[in-house]
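Participant: build the 3D model from these lines:
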Amino acid sequence: MSKATRPSPNTPPRQPDVVRAEKLQAGYAGKAVCGVVSFSVHAGQSMALVGPNGAGKSTVVKTVVGQLEAVSGTAQVNGAEVDDRTLDFRRDVAVVFDDDAFFPALTVEEHLAIVAAGHGVEDVEEVIASELEFFGLTGQAKSRPYNLSSGQRRRMLLAAAFVRPRSLLVLDEPEQRLDTSMRHRLAGRLRAEVDAGLALLVVTHDPDFLSTVATKALFIADEVHSMTPKQAAVAIASENPHAD
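Facilitator: Have a look, this model is predicted:
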């Protein structure tokens, strides 16, 4: 009779998955736009999704967070089927996609205050001031979003994700419309938060950004396969040799 295998006392315990996709097909009207996707990300990991333009990367992440219905397969966040209507999901997951979603009548500062207060943040004014400073928006705090440049609006949306608690952060090409300095600062901050326990899912076309942020990568196309961050950065650079 064989004995059950016991883990070595030097083996670290397996981390629970923050986000997990199982045989997931993402698409529209029941038609998949890319291959079958299976992956997991736990606390302290960051998964970068890379691939050609139009391959379905954004569709995959929107499906993972419940903004689109899956063609087939499943997605879970913190062990529960994805349902972006639930309090637990909205408490745990912060997302920034490549669209300008804002209230025209509210200032930048008011947007951040609503998000922070709505998620039970203490010292709201102090937290907002810190994010405005980090994202270079202190001078625009009283401005309305439609008076900002596209890059400033992008920074406002990113600030709204950082101003609140989250166990999973999902970003769709966060480097877009940011200058080189801000890209580097954002990448460094994201990696520091991942190292501190954040789970991150990010779509990116920037090899330098990916190299800093990602702990693993997934190539999205007709066939989906895992990559190391180094392999993914090379793949991105080969698709866009003029990337800065």
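
Participant: make it CA atoms for all contacts and neighbour counts henceforth
Facilitator: Noted.

Participant: check contacts around F209.
Facilitator: F209 makes contact with 175, 183-184, 187 under the criterion C-alpha atoms under 8 Å, 6 or more residues apart in numbering.

Participant: that one: what secondary structure?
Facilitator: helix (DSSP: H, G, I helix; E, B strand; the rest coil).

Participant: which of the contacts of F209 count as buried?
Facilitator: Buried residues within those, counting neighbours by 16 or more other C-alpha atoms under 10 Å: 175, 183-184, 187.

Participant: tally up the residues packed near T86, please.
Facilitator: 9 (other C-alpha atoms under 10 Å).

Participant: the one 10 residues further on now?
Facilitator: The local packing count at V96 equals 20, with neighbours defined by other C-alpha under 10 Å.

Participant: got it, and N147?
Facilitator: Number of residues near N147 (other C-alpha under 10 Å) recorded here: 12.

Participant: who's in contact with V224?
Facilitator: Applying C-alpha under 8 Å, 6+ apart to V224 gives the contacts 34-37, 218.

Participant: please generate a structure for the following sequence too, so the two can be compared:
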Amino acid sequence: MDTELLRLTGVRHGYGDRPVLEDVSLTLRAGDAVAVLGANGAGKSTLLRIAAGREEPDSGTVTLRGRPADEDDAAFRTDVACALGPGAHYPDLTVREHLLLVALAHRVPEAETRVAEALGEHRLADHAEQFPAALSAGLGQLLSLAATRVRPHTLLILDEPEAHLDAEARAALAARLAATAAGGGAVLLATHDPTLGERSGARPLELVDGRLRAAE
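Facilitator: I've put the predicted structure just below:
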């Protein structure tokens, strides 16, 4: 598996006079998983938003399969699934309806079956008829992760996906990330939990002073 999926080259970004990313370059190929570590405010979330095509860098390039990363591009949306922080859930839809809408929007075959599987895998079956506002923080996080499960993707981009999850849910998440890479996909995540990266087989990188380096 040597197919290049995601490439960031010379990415620089800042807010006002505060630089956040300095000459960041990163390549993910099919089968790769990378865990980005770093202190709060180091720029991990900014890096992931740029990789996901949700924010443009001040300079540098971001490509997916050799094409500019653009969240509005249909091919990009088919390839990339993201969970970037607190979920933007549809407040008037139940958990089941939310997942079904995501699956149908991406024209997933047998959408109801896929949703049922995701509900079971993410321990949401007993909460399927609840609305997002009624969910705990942990269940809300599981809903965000389940939404990435019901849509097609080759590249999975997750920002602190372990937040609010118990040990059992973290172990299941690590297994899913490992399976994604083993199946020919790729994973890019930011995390404060090095163990999650280790269990998923992700290569650890640390973001320090706006630059990526091998984690110590």
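
Participant: re the thing from before, and the contacts of F209 of structure 1 as TSV, adding secondary structure?
Facilitator: What follows is the contacts of F209 of structure 1, written out as TSV (three-state DSSP):
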residue	secondary structure
E175	coil
R183	helix
H184	helix
A187	helix
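
Participant: need the counterpart of K142 of structure 1 in structure 2.
Facilitator: Aligned counterpart of K142 of structure 1 in structure 2: E129 (TM-score structural alignment).

Participant: check contacts around that match.
Facilitator: Contacts of E129 of structure 2 were listed using C-alpha under 8 Å, 6+ apart, and they are 94-96.

Participant: with A128 of structure 2 instead?
Facilitator: 94-96, 119.

Participant: hmm, back to that, tell me, of the contacts of V224 of structure 1, which are also contacts in structure 2.
Facilitator: Contacts conserved in structure 2 for those, counting by both residues aligned by TM-score structural alignment, their matches' C-alpha atoms under 8 Å: 34-37.

Participant: how near is the residue lying farthest from the centre of structure 2 to D209 of structure 2?
Facilitator: Using C-alpha atoms, centre = their mean, the residue of structure 2 lying farthest from its centre is D17. It sits 28.3 Å away. Note on D17 of structure 2: its distance to D209 of structure 2, by C-alpha to C-alpha, to the nearest Å, is 14 Å.

Participant: is it true that R144 of structure 1 touches A105?
Facilitator: Yes. Between R144 of structure 1 and A105 a contact is recorded at 6.8 Å, counting by C-alpha atoms under 8 Å.

Participant: how many neighbours does the aligned residue in structure 1 for L173 of structure 2 have?
Facilitator: Taking TM-score structural alignment, L173 of structure 2 has L186 as its aligned residue in structure 1. As a burial measure, L186 of structure 1 scores 22 neighbours (other C-alpha under 10 Å).

Participant: okay, and L186 of structure 1 sits in which element?
Facilitator: In the assignment (DSSP states H and E), L186 of structure 1 maps to helix 180-195.

Participant: which of the three states applies to R164 of structure 1?
Facilitator: coil.

Participant: give me the aligned partner of it over in structure 2.
Facilitator: In structure 2, the residue paired with R164 of structure 1 is R151, using TM-score structural alignment.

Participant: do the same with H42 of structure 1
Facilitator: In structure 2, H42 of structure 1 lands on R29 (TM-score structural alignment).

Participant: and if you look at P207 of structure 1?
Facilitator: Aligned partner of P207 of structure 1 by TM-score structural alignment: P194.

Participant: who touches that match in this structure?
Facilitator: 37, 204.

Participant: distance of it from R213 of structure 2?
Facilitator: P194 of structure 2 sits 15 Å away from R213 of structure 2, going by C-alpha to C-alpha.

Participant: again with R170 of structure 2
Facilitator: On the measure of C-alpha to C-alpha, R170 of structure 2 and R213 of structure 2 end up 25 Å apart.

Participant: ok, now L135 of structure 2?
Facilitator: According to C-alpha to C-alpha, L135 of structure 2 stands 37 Å off from R213 of structure 2.

Participant: circling back to that earlier point, show me what contacts the match of R164 of structure 1?
Facilitator: R151 of structure 2 sits next to 78, 81, 102-103, 106, 108 when contact means C-alpha under 8 Å, 6+ apart.

Participant: just checking, which of those residues belong to helices?
Facilitator: Here DSSP state H is the test, and those give 78, 102-103 as lying in helices.

Participant: got CSV for those residues, with neighbour count and distance to S200 of structure 2 too?
Facilitator: Below are these laid out as CSV (neighbours: other C-alpha atoms under 10 Å; distance: C-alpha to C-alpha, whole Å):
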residue, neighbour count, distance to S200 of structure 2
T78, 16, 23
V102, 18, 26
A103, 23, 25
